[in-house]
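Enquirer: My questions concern the predicted model and sequence given below.
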Amino acid sequence: MTTSIIGFPRLGEFRELKFTTEKYFRGEIGEAELLETAKDLRSKHWNLVKEAGISEIPSNDFSHYDNVLDTAFLLNVVPKAVQDLALTDLERYFALARGYQGEKGDVRALPMKKWFNTNYHYIVPKFEKETDVRLASHKIFDEFAEAKAQGLLTRPVLIGPFTFLQLADYEEGLDATDFVEGIVATYQEVFARLAELGAETIQLDEPSLVKDLAAEEKALFLDIYNRLLADKKGLSVLVQTYFGDVRDVYADLIALPIDALGLDFVEGKKTLELVSTGFPSDKVLYAGIVNGKNIWRNDYAKSLAILEQIPAENLVLSTSCSLLHVPFTTANEEFEETIVQHFAFAVEKLAELRNLDTIVAGGGQEILETNKALFAAERVGENADLSARIAGLTDADYTRLPAFAEREVLQAERLHLPELPTTTIGSFPQTAEVRATRLAFRKGDLSAQEYDDFLAKHIDEWIKWQEEVGFDVLVHGEFERNDMVEYFGQNLSGYLFSKNGWVQSYGMRGVKPPIIWGDVTRLQPITVKWSSYAQSRTTKPVKGMLTGPVTILNWSFPREDISIKESTLQIALAIKEEVLDLEAAGIKIIQIDEAALREKLPLRRSDWYEDYLDWAIPAFRLVHSTVAPDTQIHTHMCYSEFTDIIPAIDNMDADVISFEASRSNLVILDELKAQNFQTQVGPGVYDIHSPRVPAEGEIDHTIEAILAKVPSRKVWINPDCGLKTRGIKETRKSLVRLVEAARAARQTITD
């Protein structure tokens, strides 16, 4: 038996790629230095995987921003507006990822969406009528050659043609079938060039196969692969799936002339059942048995029990998905041994694969017994009182009264806001000074009073600026918060925090998900101090800013010893206490962000409600169900696809919901109108994930498009998301244009 992984983290052990790329963005270094850093990281990672004893090593899983965007450049699926700019290839690449605004032109970034059921985001490619699909990049070949020059025969990885077409957008009048011929021809050219370079196998990632497949989607997949596999150019083809099972197409997959198939035995509910029906002896099964998305140690006994039931004659042990979704290594952490022994980050998962391989081969009995002892011991005790509270919840605990329509009237009378009220999502830029001061306080180099004075000064400055610009509902800026989940977790029992547990979220943006270790309760008030202070500095309403229970759960590494539902309800009860304290302190508007609501939504529609929405939506309602009718509850949702769960979102029973919308061209508005959405809405009017400042008139046109589909009395004007990662100058210029556009739109309504 051999071992492999689907992909490896690319930011670097200490986020080297992030920091070097940001220097490039700031103009402090050139392309050559950035590319050299990337090359060094690839070499380090390949050799690390090799030295860990992994038999098959992937290449081209590295990316400067996103693998889907890499594939778009490979296939020349690049909008004409960007191709026409007099930019280098790398500049064009980043222009699509981040937007470009300079002397050579002005282009907006492509849309960004969640990568299946993870917190990673991919750039959405777009096919236009002018799109000429052809081989247009050499990255995959260069990286294979790099590894080969170091004596490593890697397996090149590429987003599969079916998944690429499924994830892409299309200009009106076009669909995937218009590009099948060009896609197949280009992939075959990739095959041929890799074979010339000495490659033996190519990995085609097809995670879209784990979703519900309509008849026409299944037909598209088979059409592509029957054409593609007619001439493999001498390569062995591995079709790799992850994040679920392939029940809709398993029989077709094993009948295709592919050489290997990768299946997920962690998240794939029916994967074992499917392979139990038989697996071809002439194909290799890559068994995803080590969890690539969570940080807990693998239970070897459970994994071995699964492996014993797999009938495949040729088996490779692998991860359930790319290790992109977990931190680099526990070696850089400071947990006690009694704690860290329960964790496996990316490097440790390599060892788990090797250990399982050793045990299956008939050795490693001591390793197995040590692992069994780890799982036999009680890790944490149960909070009996908390369990009783959850068991005692009734329907009344999830129901807010009176109904929304009556609350809407009462809130309007209390708040006296104009039509098209303006606000931001919560955070303002966290400058180097803010981060350095917070670090100094955490290290004890700054007293509590000195730190409080610093925060008060920043809050005062931004409250005054918001008043001068003319915002209607203000925010305090969240300068005291390092992260919207970690900040709350630090004030909750049951949480642990890594020192270097960074995971890529999008582009060079890393997040450090906290770890839910035990039962969760609130230890003390979390946000009341600074929300109350900000409100005392103005007569305008200041939003209290909280992170919702579903997002806290989804942006943490969850426990595996209790259900996700139970963990979420524990968090919901804790955040409920915070909501009531804010209300008691006189905060009239409370925003409870559920940025990651969709993140854990099952990929198959048949599992949506029973496995997720039937408890996730009530968990949000539990948080705000007992506030007064005239307290206005907001929530916010980040980059994702929400159009198919609009009724569930309306059922959250918030008073105002703000959505990411600018990068997705406001497509959600059509569905809001069709579903007779009752909640007030704030579709984002400009993209904050790009440094680009909206052009003159741009936000005006966006507001005009919103008002064409949503009644003005239901509309709020706000950016897409929080402004933590942006610079002060670009933020202020963009927000001034936002307020000016809202004023102009109000005048139009009045006229």
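Expert: That came through fine. Numbering: from 1, shown residues only.
Enquirer: use CA for all of it now, contacts and neighbours both
Expert: OK.
Enquirer: I would like the residues contacting stretch 571-579, please.
Expert: 492, 520-522, 525-528, 546, 548-550, 552-553, 590, 619-620, 622-624, 627 (Cα atoms under 8 Å, 6 or more residues apart in numbering).
Enquirer: out of those, which are buried?
Expert: 492, 520-522, 525-528, 546, 548-550, 552-553, 590, 619-620, 622-624, 627 (16 or more other Cα atoms under 10 Å).
Enquirer: okay, now the one to match up with it:
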Amino acid sequence: MKTSVIGYPRIGAARELKFWTEAYFKGQLTEPELKENARLLRRTHWKRLQEAGIELIPSHDFSFYDGMLDTAVLLGAVPSRYRELGQGELATYFAMARGYQGAQGDVRALSMRKWFNTNYHYIVPELTDDLTLALSGSKPFDDFLEAQAEGVLTKPVVIGPFTFLKLSTFKGSKKPEDYTSELIEAYAQLLSRFGEIGAEWLQLDEPSLVTDLTESDLALFTKLYSSLLSRKGSVKVLLQTYFGDIRDGYTEVVSLPFDGIGLDFVEGKETAALVKKHGFPRSKVLFAGVVNGKNIWRNDYSHTLQVLSSLREAADQIVISTSCSLLHVPYTVQAEPQLEEDARRLLAFADEKLQELSELRVLGEDADHSQNPLLLANVRLHQEKKNKTKDRVQARVRDLSPGDFTRSPSFEERSKVQKKHLQLPLLPTTTIGSFPQTREVKLNRSRWKKGELTTEQYQANLRAMIADCIRQQERLGLDVLVHGEYERNDMVEYFGENLSGFLFTKQAWVQSYGTRCVKPPILYADIERTARISVDISAYAQSLTEKPVKGMLTGPVTILNWSFPREDISTREIALQIALAIRDEVLDLEAAGLRMIQVDEAALKEKLPLRKSDWHEDYLDWAIPAFRLVHSGVKPETQIHTHMCYSEFQEMLASIDAMDADVISFEASRSHLAIVDAIQDNGFRTAVGPGVYDIHSPRIPSQEEIVSTLQSMLEKIAPDKCWVNPDCGLKTRNPEEVEQSLTVLVQAAKQVRAELH
């Protein structure tokens, strides 16, 4: 057996790439310096995989921002507005990712969406009628040759043509099938070039195969690859899938002349059954994704060896692989010496998963592995797991009744009460919650954690920052205020730190998008709230103003989806435990005088099953009730807000409406207000705040731009149900950008409000 890795983390073990890239944005690092640093980082990664004994090492899985964006540039899918800036290749690339506003023009960034069922965000390629797709770059070849010069023969990785078309947007009359001949030619040239420079394998990632496919989808896939594979030459082509199974096209896929096919045996519910029922071609190599690329618990070797044993009946050649790219997990547990040993030995980050692959290969080649020390040690590890349950928490979940998930009175009655109670103008203006995490903010928190500040000093500094934030919002003229969230490092980690049952890391960073990294907490035991979390700070902020201040919380589904979950109890059980903890906080915020409480569910869509047939039973039937449980006990006059971002919500709007919130804010600017059409088409009852400008870009919107956006929104949303807000929280922006953007937002809202009167 051999071992393979689909992809490896690229941000650097200490987030080096993030800091280098941000220094480049600020003009503190030159382009050659950035590229040289990146080269050294890639070399470190290749050598690490080589030393771990991985035979099929990926290249071109590295990116300065995003792999889909890299593929778009590779294929020449650069919209004219970016080319017309007249910038260099890298600057144009970053303009597509982040937008650009300067001497050479003013362009918005391309849309950004969640990558299947993960918290990673990809840049959406934009295909226009005037665009001709053709092989236009050399990055995959450069990376391969770079590794080759370091003595590492890699397996180049490129996103496949089918997934590229499925995830692109089409700005014109052309449809996906109109680009097939161009894509076939481009990918054929890709294969030819790799053959010339000595590549043995080319991995083409096609995760779109695990989604619901129509007959036309399968026809498109077959057309692309029937032609492409007839021209593959000497290079072996690995079709790599992940995040699920390929039940809609298994027989069609395995009948095509791929040299290898990668299947997911972790998230693929039906993968094993498909192989058993239909077999697997003896002439092909089966890349078996048996090591979880998304979660961080040690692999259960006994179970995995059973899977591999059953596969031997179907496949002659098996490569042991990760279930998906290791992009979705941190680098190494070795960077977390502060964790207790009982916890550390249960964890496997990227480097530990490399070790697991190598050990599974050894065990798989051992005809009588039952007494192999590697297996015996793994068995003992799983047998010795400590009890992580709490009777009182489980009893509280067990005692829930249907009434605990229903708020009264009805939405319509509450709306009337809240309108009278809050006395807000039409088109009320607000923000999503966070304000810039400046150096001063971060220093206050870090010095307190290091013991350089007393708790009293830390709290005094915090209150001064909150007071400044409230004054700024009042001066700007916002209608509903927030306290700025200066006490929070991350919207999930902060709440996890204040609930029992979580483990926290210091260096376990995972890329979310571009230079944005998160440090997901680890759900380790039963969850409960042992003390008030945000109540005192929120009450203090409200005491500073007559305007309503939103209490800011993270919802149970987002806390679950943005953490590494337990595997010993159901996700439903975990979600309800967290929901009860957040419910306690909601009720205490209300008792402290907060008239509005925002419970963010930014990640609601994230773990929605990729197949609609699994939506309700596997997810929505517990996710929506978990949110309702959080707020079902509040008074009619208390207004419940929530926020969601960077996903396509149109198909699940009925379920979102069933969350029974009073106001929902959505990301909308990068998706060109697509959500607004769906809101109108679905008769959405909840008041909405589609984001009017993109906070993930440094560009400042103009008043005319936001006025036009609001006018478009009001063609489809009633004025008394429309809120005005940015796309997301402002923590990543600098104070000057926030001041300018919010000034424009408020003035635009006032202008449109006056026009309505």
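Expert: Received, thanks. Just so you know, these numbers come straight off a predicted model, no measurement behind them.
Enquirer: Please report the distance of the most centrally placed residue in structure 1 from residue 407 of structure 1.
Expert: Centroid-nearest residue in structure 1, with Cα atoms, centre = their mean: residue 119, separated by 2.1 Å. As judged by Cα to Cα, to the nearest Å, residue 119 of structure 1 and residue 407 of structure 1 stand 34 Å apart.
Enquirer: do residue 120 of structure 1 as well
Expert: From residue 120 of structure 1 to residue 407 of structure 1 the distance is 37 Å (Cα to Cα).
Enquirer: how many other residues sit next to the nearest residue to residue 301 of structure 1 once chain neighbours are set aside?
Expert: In space, and not counting its chain neighbours, residue 301 of structure 1 is closest to residue 372: 7.0 Å by Cα to Cα, 6 or more residues apart in numbering. By the criterion of other Cα atoms under 10 Å, residue 372 of structure 1 has 15 neighbours.
Enquirer: show me what contacts residue 372 of structure 1?
Expert: 299-301.
Enquirer: now swap in residue 205 of structure 2 and tell me
Expert: Per Cα under 8 Å, 6+ apart, neighbours of residue 205 of structure 2: 157-160, 163, 239-241.
Enquirer: Residue 561 of structure 1 sits in which helix or strand?
Expert: Following DSSP states H and E, there is no helix or strand that holds residue 561 of structure 1.
Enquirer: can you tell me which residue in structure 2 aligns to it?
Expert: Mapped onto structure 2 by TM-score structural alignment, residue 561 of structure 1 lines up with residue 568.
Enquirer: Give me the neighbour count for that match.
Expert: Neighbour number of residue 568 of structure 2 under other Cα under 10 Å is 9.
Enquirer: what separates it from residue 213 of structure 2, distance-wise?
Expert: 32 Å.
Enquirer: corresponding residue for residue 612 of structure 2 in structure 1?
Expert: With TM-score structural alignment as the criterion, residue 612 of structure 2 matches residue 605.
Enquirer: Next, count neighbours for that match.
Expert: 11.
Enquirer: Return the distance of the residue nearest to it when sequence neighbours are not counted relative to residue 267 of structure 1.
Expert: In this structure, residue 605 of structure 1 finds its nearest non-sequential neighbour in residue 212, 7.1 Å apart by Cα to Cα, 6+ apart. Distance from residue 212 of structure 1 to residue 267 of structure 1, counting by Cα to Cα: 15 Å.
Enquirer: now residue 504 of structure 1
Expert: Counting by Cα to Cα - residue 504 of structure 1 and residue 267 of structure 1 are separated by 21 Å.
Enquirer: Looking at these two, which one has more neighbours?
Expert: Higher neighbour count among residue 504 of structure 1 and residue 267: residue 504, with 23 against 18, using other Cα under 10 Å.
Enquirer: Check the secondary structure at the aligned partner of the more buried one in structure 2 for me.
Expert: Aligned by TM-score structural alignment, residue 504 of structure 1 pairs with residue 511 of structure 2. What DSSP: H, G, I helix; E, B strand; the rest coil gives for residue 511 of structure 2 is strand.
Enquirer: If we ignore the residues flanking it in sequence, what's nearest residue 511 of structure 2?
Expert: residue 517 (4.4 Å).
Enquirer: before we move on, the earlier item: in structure 2, what residue corresponds to the residue nearest to residue 301 of structure 1?
Expert: Checking TM-score structural alignment: residue 372 of structure 1 goes with residue 379.
Enquirer: Let me know the helix or strand that that match is in.
Expert: Using DSSP H and E, the element containing residue 379 of structure 2 is helix 373-383.
Enquirer: next SSE after that helix?
Expert: helix 391-398.
Enquirer: so where is that following helix in structure 1?
Expert: Against structure 1, helix 391-398 of structure 2 falls on residues 384-391 (TM-score structural alignment).
Enquirer: in that stretch, what's buried?
Expert: residue 386.
Enquirer: mean per-residue distance, the helix holding residue 379 of structure 2 to structure 1?
Expert: Here helix 373-383 of structure 2, set against structure 1 after superposition, deviates by a mean of 0.7 Å using mean Cα distance after the TM-score superposition for structure 1.
Enquirer: Please state the offset of that helix from the chain centre?
Expert: 33 Å (Cα atoms, centre = their mean, to the nearest Å).
Enquirer: Mark which of the buried ones among the contacts of stretch 571-579 of structure 1 are part of strands, please.
Expert: Mapping those onto strands (DSSP state E) picks out 546, 590.
Enquirer: what's the nearest residue to the residue nearest to the centre of structure 1 if we skip its chain neighbours?
Expert: Closest to residue 119 of structure 1 by Cα to Cα, 6+ apart is residue 505, at 5.8 Å.
Enquirer: circling back: show me what the helix or strand hosting the residue nearest to residue 511 of structure 2 packs onto, helices and strands only.
Expert: For residue 517 of structure 2, the host element (DSSP H and E) is strand 516-518. Strand 516-518 of structure 2 is packed against strand 510-513, with contacts defined by 3 or more Cα pairs under 8 Å, 6 or more residues apart in numbering; DSSP states H and E.
Enquirer: For the strand it packs on, buried residues please.
Expert: 510-513.
Enquirer: what's the matching range in structure 1 for the helix or strand containing residue 262 of structure 2?
Expert: Here residue 262 of structure 2, judged by DSSP H and E, is contained in strand 260-264. Aligned using TM-score structural alignment, strand 260-264 of structure 2 spans residues 260-264 in structure 1.
Enquirer: That stretch vs structure 2, mean deviation?
Expert: Using mean Cα distance after the TM-score superposition for structure 1, the mean distance for stretch 260-264 of structure 1 is 0.2 Å.
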